[in-house]
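A.B. asks: Pasting the sequence and the predicted model now:
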Amino acid sequence: MWVMELAVVLAAIVLGTRLGGVAIGYTGGLGVLVLTLVFGLKPGHIPMDVILIIMSVIAAIAAMQVAGGLDFMVHIAERILRRNPRHVTLLAPMVTYIMTLLAGTGHTAFSTLPVIAEVAKEQGIRPSRPLSIAVVASQIAITASPISAAVVFMSGALEPLGVGYLTLLAICIPTTFVACMLTALLCNHLGVELAQDPVYQDRLAKGLVTLRGETRMQILPGAKKSVAIFLAAIVAVVLYATLISDKVGLIQNPVLPRNEAIMVFMLSAATLICLLCRIDTGKITSTATFKSGMSACICILGVAWLGDTFISAHIEDIKAVSGTILQQSPWLLAVVFFFASMLLYSQAATAKALVPSALLLGVSPVTAIASFAAVSALFVLPTYPTLLAAVEMDDTGSTRIGRWVFNHPFMIPGVVAISLSVALGFLVGNWVL
């Protein structure tokens, strides 16, 4: 029966992929309906804390966008990229990684992708090179962001084992960042040169390729202030999480747990932005960030619920099969995370579904932390919003999805970056712990 149940899971994901956008969340719900009413499985857990954290962070970012904060950040990113255009393949992932690290969501990369594509075209560089690693970096950075739902859950799971919040960040931030930068060096050699690409030459001949040049955006009066408020909220989250941690222990039995603290700080930051920057709150729900963030919540609701329903129903079998294997080859946990995140479509949902079981099987904290970056394999199925945006924004045709779906330019950078992150995670983790 499990084969038929797995077929339902895969069919729901494929259908959602074909419909596109938020529909993958809809079809996830349809899959849960079939698994429960037809196969009699118990509904899995809905990752409500993950969804609520994403909603809170997106609400703050959307307020910052109305105040002009995102435009200001993109303006800074564009200046960095245009000052060093020949190094766009190295600078692009650096920019998207840092923006995701600070914001806790990879959707901030949307604003920088057009700039990356334009700068690459102006220099005659194949846009797929910087775009692919930029998207991958924005996904992997989730596993290093102090305010991402994935990191918060991972920290909570590891604290009983003596690994604190700051220790987790101290391992994940340098290892994932270095891995992305090393992968960027590889990306400089992927694919034929732009001038030799027949697809590009054909589109160029048809007049389908344009150069827009440097954008002249107007920075609103409250832009810098909104960014400062948002960054202050991130610092507050890190400080508060440190103060309530078991290792520091300055606040015993905190009234406000860490997950709720993130939501409160983010919503408070949004309130301050509304008050101090005097923004039109009616525009918040119409921003691109708000729409994409809430769409992501629907996708996570459906797909993560579907995946957890299937995994929870067979968790004992999974434990029986994987327990011995993981004890003999701990690195295989990264492989499990990799393929599970393809189905669950969320770093946080994947961590929530598998990390507790892995720790119960006796997996060491070092193995869990080193493998953590592998929950970022959202690039395998070419349906993630930032991935699709990169494809749409590259009018040269170099960033294209192949006929066989999986042969797209994000696959090699993604696999290499995750592999390097895991390898560096074991190295640094054994040194730190």
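C.D. replies: Structure received.
A.B. asks: From here on, just use CA atoms for contacts and neighbour counts.
C.D. replies: OK.
A.B. asks: In three-state terms, label residue 405 for me.
C.D. replies: With DSSP: H, G, I helix; E, B strand; the rest coil as the basis, residue 405 sits in coil.
A.B. asks: Just the element for the residue nearest the centre of the chain, please.
C.D. replies: Closest residue to the average C-alpha location of the chain: residue 139 at 3.2 Å, with Cα atoms, centre = their mean. Per DSSP states H and E, residue 139 falls inside helix 128-140.
A.B. asks: Report the buried residues of that helix.
C.D. replies: Residues of helix 128-140 classed as buried: 128-140 (neighbour count, 16 or more other Cα atoms under 10 Å).
A.B. asks: Now render the residues you listed as a markdown table, adding distance to residue 219.
C.D. replies: As requested, the buried residues of helix 128-140 are exported to a markdown table (distance: Cα to Cα, whole Å):
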| residue | distance to residue 219 |
| --- | --- |
| 128 | 29 |
| 129 | 30 |
| 130 | 26 |
| 131 | 25 |
| 132 | 29 |
| 133 | 28 |
| 134 | 25 |
| 135 | 26 |
| 136 | 29 |
| 137 | 27 |
| 138 | 24 |
| 139 | 28 |
| 140 | 30 |
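A.B. asks: circling back to that earlier point, the residue nearest to the centre of the chain and residue 341, how far apart?
C.D. replies: Distance, residue 139 to residue 341, by Cα to Cα, to the nearest Å: 12 Å.
A.B. asks: Next one for the comparison:
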Amino acid sequence: MLVPELIVVFAAIYLGSRLGGIGIGFAGGLGVLVLTLGFQVKPGAIPFDVIEIIMAVIAAIAAMQVAGGMDYLVSLAERLLRRHPRYITLLAPLVTYLMTLLAGTGHTAFSTLPVIAEVAKEQGVRPSRPLSIAVIASQIAITASPISAAVVFMAGILEPKGISYLMLLAVAIPATMAAIFIAAVITNFLGKELKDDAVFQARLAKGEVTLRGANRFEAKPGAKRSVLLLLAGIIAVVLYATAISSTVGLIENPVLPRNEAIVVFMLTVAMLICFTCKIDSAEILNASTFKSGMSACVCVLGVAWLGDTFVKAHIGDIQQVAGSLLHDYPWMLALILFFASTLLYSQAATTKALMPAALMLGVSPVTAVASFAAVSALFVLPTYPTLLAAVEMDDTGSTRIGRFVFNHPFLVPGTLAIVLSVAFGFLLGGLLL
């Protein structure tokens, strides 16, 4: 029954991709329904551990946004980009990477994309260059963020294999940062120059291209404080996770495990922001980051549950077919994760669905760590929210999706960045792990 059930999985994922957004999670639930009641497959584990982390982190981020912290961070980013506009293609991905690293969600890129597009236009730089690599950086940074659900889950399954949370970050952060920088340098030469782009010239002649200039920013009273509180929470998470790690052993038999600690710290940060910055907690429910985060929870719920249900039902067959292949060609894991994430549309969901199975198949921990960045191929199909936002915010028309769907400006920088991240991951993993 493997083939019919696999068809159900792909049909559900296809339907979810057509619906987009939270609909991916709905379709995952439908897939579980068909597999369990239609094929009598035992349901897999619901990924509550991943969902609880996303919810807690998003609560803190949304509280910071309501307090004005997100606008404050964007103002700092705009100041940096306008101070060095000629290096926009190199600095834009650095900004989105660091914001995602800090926030644990790539949706923070939404607020910086308009700034990137405007600064590029002002300098006569083709906006598709900085916009494309900035979106890619915001996606790959998820696999290096100390508080992202994907990283926390990955650390949890690697801990018994002798790789601690801190060791995972020690490989993931430098590997992805170096990859993004090199990809940005190459991206700076992709596509025609803006002045030579026929679409841009046509829009310019029609008066459809506008320049808004720099924004005047007035910080809310608690904006800086909210950012500092979130930063303190992230530092606390890293320090606590290090202290309870078996490789460090400062705290033996901790009462509070790592996942629960992240939830507690982030909820505490959200409470402190509400209390000290004097914001109305009811406004958090309407924050854009809160809405996108809760949508991500539903997506992970449906898709990761569907993946776990199918994999556990056929783990024996998968081991027989894929075990020796992955043993002989470990880099194949990165390829599998790459294509899986294009369909699952979530780093956390892809990690949850496939990484435990990969380790069960005998994939080495070093290979798993090195391949981790490949779960970020959310750019292949041009339907991811931040990708679409970049297209919409570029009124020059340089960031456009071609007639053949896959010929869009995100594909080459994204693929290059992931290939380099995996290569650097193997290099650093071999040295550090």
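C.D. replies: Great, that's in hand. Predicted model only: the values in this text are computed from it and were never measured.
A.B. asks: returning to that earlier point: average distance between the helix holding residue 139 of structure 1 and structure 2?
C.D. replies: Compared with structure 2 after fitting, helix 128-140 of structure 1 has a mean deviation of 0.9 Å; criterion: mean Cα distance after the TM-score superposition for structure 1.
A.B. asks: before we move on, back to that, between the buried residues of helix 128-140 of structure 1, which is closest to residue 157 of structure 1?
C.D. replies: The shortest approach to residue 157 of structure 1 among the buried residues of helix 128-140 of structure 1 belongs to residue 140, at 19.5 Å (Cα to Cα).
A.B. asks: ok so, going back, shared neighbours, residue 139 and residue 341 of structure 1?
C.D. replies: Common neighbours of residue 139 of structure 1 and residue 341 (criterion: Cα atoms under 8 Å, 6 or more residues apart in numbering): 376, 378.
A.B. asks: what's the helix or strand for residue 181 of structure 2?
C.D. replies: Using DSSP H and E, residue 181 of structure 2 falls in helix 165-187.
A.B. asks: Tell me the helix or strand right after that helix.
C.D. replies: Following helix 165-187 of structure 2 in sequence, per DSSP H and E, is helix 198-205.
A.B. asks: Give me the contacts around that next one.
C.D. replies: Contacts for helix 198-205 of structure 2 (Cα under 8 Å, 6+ apart): 194, 195, 209, 396, 397, 398.
A.B. asks: Check which residues of that helix are buried.
C.D. replies: 200, 201.
A.B. asks: quick one: the strands in structure 1?
C.D. replies: Assigned strands in structure 1: none (criterion: DSSP state E).
A.B. asks: List the superposition-based mean deviation of the biggest helix by length in structure 2 with respect to structure 1.
C.D. replies: Among the segments of structure 2 that qualify as a helix by DSSP state H, the longest is helix 288-313. Mean deviation of helix 288-313 of structure 2 relative to structure 1 after superposition (mean Cα distance after the TM-score superposition for structure 1): 2.0 Å.
A.B. asks: about what we covered before: tell me if I'm right that the residue nearest to the centre of structure 1 and residue 106 touch.
C.D. replies: Yes - contact criterion Cα atoms under 8 Å: residue 139 of structure 1 and residue 106 qualify, at 5.8 Å.
A.B. asks: between those two, what contacts are shared?
C.D. replies: residue 100.
A.B. asks: who's in contact with stretch 238-254 of structure 2?
C.D. replies: Residues contacting stretch 238-254 of structure 2 (Cα under 8 Å, 6+ apart): 146, 162, 164, 165, 166, 258, 261.
A.B. asks: Can you name the residues that contact the fourth one?
C.D. replies: In this case it means residue 165 of structure 2. So residue 165 of structure 2 contacts 152, 155, 156, 159, 241, 242, 245 (Cα under 8 Å, 6+ apart).
A.B. asks: Just the ones in helices from those, please.
C.D. replies: Reading helices off those with DSSP H, I get 152, 155, 156, 241, 242.
A.B. asks: Alright, calling it a day.
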